[in-house]
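**Student:** could you work out the structure for the sequence below:
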Amino acid sequence: MRLLVLGGTGFVGGATVTEAVRRGWSVTVFNRGMHGTVPSGVHRLRGDRTAPDGLAALAGGEWDVAVDTWDGAPRAAGDAARALVDAVGHYVYVSSGSVYTDQAAAGLHEDSPVVDADPGSVDGDYPQLKAGAERAVREVFGQRALVARAGLILGPGEDIGRLPWWLRRVERGGDVLAPAPADLPVQYVDVRDLAAWMLDAGTRKVGGTFNAVGRPAQTTMGELLDACVAATGADARLRWTDPASILAAGVQPWCDLPIWLPRGHPYRGLLEQDVTRAQAAGLTCRPVAETVGETWRWLREVGAVPPRAGRPQRSSIGLDPTVEAAVLAA
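**Tutor:** You can find the predicted model right below:
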């Protein structure tokens, strides 16, 4: 199989390239060449899709499957799709569950309302950019397009730092502020499972839109943090604390305490999506202990979370130790 990855050096794109190389596919990546590296044997084309003639390097190529991780202007997503419509057999666009209008609702499915977005737009917030790009790709490829609305993505290579922050915090040991209840469900997908599924679906020419995330309640905050303790081997004590006390101290879910979205949160529905369609199309997710353990091994090898390809590095992930200590003391 011949694969083209638009991007290819970031979190999801890098995992997709790695999986395709493992399968023995012929792999080409297209990006600006400013971030990251690619495995040996991968052909790298350079170009900036937002610049005049920025897609010229793609001319003359032919691929069975393309995977596009673009999260910028929808117009640029459409330009790339139009440039490749006769050169690619099946097009996979990596979108996000953030496109849904009511992100607090449980059971969001692929036909739930999404934010209003223009496929020809050059700006917007993250949900609008992703929703607009979805439309742009569908307008060009129709049923030859698969839109993968990914949810929370974890695993080796994570360039946001959610799971890496918890691992480093647990590594420090001592009393660790853990948001109760321990059985609060967490829905996520391991990046390697997402990549493998997208390649499988692309090979089978599966079209349509899918919530590309693991099943609801596939793990819990307790299981995830226990896995962090086990992986690091740290002398850490999880102090399960009432969420009302945590919120009253000004601690922000998702940012200060990554991965955590308490019940009643405006974005809670992003961890409770319906994945019936994706499961029927073969998406599965490995156990959380494997995801956590292999993320820890990777993190120890690289030392720090890598910069995000093409986007500013987030600096607000994780809780200030003094704030944590104050909440625990209270």
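
**Student:** every contact and neighbour count from this point should use C-alpha atoms.
**Tutor:** OK.

**Student:** was I right to think Ala56 contacts Gly47?
**Tutor:** Yes - in this structure, Ala56 is within contact of Gly47 by CA atoms under 8 Å, at 7.3 Å.

**Student:** where along the stretch 151-300 of the chain do the helices fall?
**Tutor:** 162-172, 191-203, 221-232, 243-248, 276-280, 288-302 (DSSP state H, counting those that start in this stretch).

**Student:** another one to check against the first:
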Amino acid sequence: MIATRRTLVQLSAAAAGLALAGPAAHAQGRPARKLNILILGGTGFTGPHQVRYAVARGHKVTVFNRGRRQADLPEGVEHLTGDRNTGDLKALEGRTWDVCIDNPTSLPFWVRDVGQVLKGRVKQYVFISTLSAYESNATPGTDESAPLARYEGADVMAETQEKLRADMRLYGPLKAASEAEARKQFGDAAVTIVRPGLIVGPGDETDRFSYWPVRLSRGGEIAAPGDGSDPVQFIDARDLAEWTIRLVEAGRTGAFNAIGPARPMTMAQMLAGIAQGVGVKPQLTWIPTPFLREQKINAWSDMPVWIPGEGESAGFHRRSIARSVAAGLTYRPLPVTAADTLAWFKAQPAERQAKLRAGLTPEREAALLAAWKARPA
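**Tutor:** Prediction:
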């Protein structure tokens, strides 16, 4: 249905409550000790946020990557170059660090190779995994002890980026296998596993969240999925990055679900928070899930963030975050994330803004709305 004035008032009130929830991620005390931190990657989506936050808190930071992607990193950051695809880790040999944060890895042999070089040379190894490493999304409220996906291939160490790109069904099992390899190389007592879900915010090149701030800001009648009651979970890249640094400051190990928000949120509440952040009162038309399926509108890709909260995906957006919150994970208000994301997107080149990489095109959205209105009574 199209949102009425009463609905908008209710949504605005919900968003206002969300804006007040939880402390800002940067409102933290100074670290008790200065660390020497190695970040594998460091120039992608979350890496630069980790680097800047760590440097701002007085830590020494080294980044290791292929040197192909530029990032605005602070002065004083040491840059080492190599290629984990080819096993070129010479720049790491003979060096020691307090902590290694492994951001980009989805291949177990990358973990094996770096483990062979750094074993005994780092006190803590942080592996950035994924919620996709879990075996099932069917059960709401599952925590970090839930069973992980199993790799069924012939040789997990023979998997490559090319094979993964060709079959993304390998992504979860390979992340789970990488976690196991991390524990094998560094030992359980030295390993921290961080499992993010959907990472959002300024700098996201996938547009899997950006679609909504951009679409709401454009105005007009907006197709929204389901009835607004389906749950959603996501995390601002800055919250994830800053919390990762605080985890290593505290020396915390074990596995953590890195997702939010602090309290359960529905799709309607998410769109309300985004609307508040971008300063609009959206005209939402909620289209039931069965009709979306009939029209071949896919969850997640055509309707970003959204997954029906039922059946095999009943637990997809309902992972327990209790352990992570207890370990200091905090969240920026959703309106702030939305506003910052829109500002970042509008600062991109015209050709980048011309075509979103996720969500419905204007033409397909118009056709969906027309089909919904033309359905038999």
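
**Student:** who's more crowded, Ala56 and Gly47 of the first structure?
**Tutor:** Ranked by neighbour count (other CA atoms under 10 Å), Ala56 of the first structure and Gly47 place Gly47 first, with 18 against 14.

**Student:** the second structure: which residue goes with Ala133 of the first structure?
**Tutor:** Counting by TM-score structural alignment, Ala133 of the first structure corresponds to Ser178 in the second structure.

**Student:** quick one: secondary structure of Asp98 of the second structure?
**Tutor:** strand (DSSP: H, G, I helix; E, B strand; the rest coil).

**Student:** burial count for Val5 of the first structure?
**Tutor:** 24.

**Student:** do a quick rundown of the strands in the second structure.
**Tutor:** 36-40, 60-65, 78-81, 97-102, 122-128, 191-196, 199-200, 221-225, 231-236, 254-258, 260-266, 283-287 (DSSP state E).

**Student:** check which helices and strands the fifth one sits against.
**Tutor:** Secondary-structure packing of strand 122-128 of the second structure (3 or more CA pairs under 8 Å, 6 or more residues apart in numbering; DSSP states H and E): strand 97-102, helix 171-186, strand 191-196.

**Student:** so which of those is nearest Ala13 of the second structure?
**Tutor:** strand 191-196 (28.5 Å; CA to CA).

**Student:** how big's the offset between the closest one and the first structure?
**Tutor:** With mean CA distance after the TM-score superposition for the first structure, strand 191-196 of the second structure departs from the first structure by a mean of 0.6 Å once superposed.

**Student:** ok now that strand, how far from the chain's centre?
**Tutor:** Mean-position distance between strand 191-196 of the second structure and its chain equals 13 Å (CA atoms, centre = their mean, to the nearest Å).

**Student:** likewise stretch 165-181 of the first structure?
**Tutor:** On CA atoms, centre = their mean, the centre of stretch 165-181 of the first structure falls 23 Å from the chain's centre.

**Student:** which part of the second structure matches that stretch?
**Tutor:** Using TM-score structural alignment, stretch 165-181 of the first structure pairs with 211-227 in the second structure.

**Student:** what comes up buried for that stretch?
**Tutor:** 211-217, 221-226 (16 or more other CA atoms under 10 Å).

**Student:** save those residues as TSV, and put in distance to Val122 of the second structure too.
**Tutor:** Listed next are those as TSV, based on distance: CA to CA, whole Å:
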residue	distance to Val122 of the second structure
Tyr211	40
Trp212	41
Pro213	41
Val214	43
Arg215	45
Leu216	46
Ser217	47
Glu221	54
Ile222	51
Ala223	50
Ala224	48
Pro225	47
Gly226	48
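
**Student:** the residues you listed: which two are farthest apart?
**Tutor:** Ser217 and Gly226 (20.8 Å).

**Student:** Leu164 of the second structure contacts Gly172, correct?
**Tutor:** No - the pair Leu164 of the second structure / Gly172 is not scored as a contact, 10.3 Å apart, by CA under 8 Å.

**Student:** just want to know which of those two has more residues nearby.
**Tutor:** The neighbour comparison of Leu164 of the second structure against Gly172 (other CA under 10 Å) goes to Gly172, with 22 against 15.

**Student:** how much space separates the nearest residue to that one once chain neighbours are set aside from Gly279 of the second structure?
**Tutor:** Distances taken as CA to CA, 6 or more residues apart in numbering place Ala133 nearest to Gly172 of the second structure, at 4.2 Å, with adjacent residues excluded. Computed with CA to CA, to the nearest Å, the distance linking Ala133 of the second structure and Gly279 of the second structure is 37 Å.

**Student:** again, but for Leu329 of the second structure
**Tutor:** 27 Å.

**Student:** need the counterpart of Val305 of the second structure in the first structure.
**Tutor:** When the first structure is aligned by TM-score structural alignment, Val305 of the second structure is paired with Ile259.

**Student:** before we move on, the earlier item: between Ala133 and Gly279 of the second structure, point out the one with more neighbours.
**Tutor:** Comparing Ala133 of the second structure with Gly279 by other CA under 10 Å, the one with more neighbours is Ala133, at 24 against 14.
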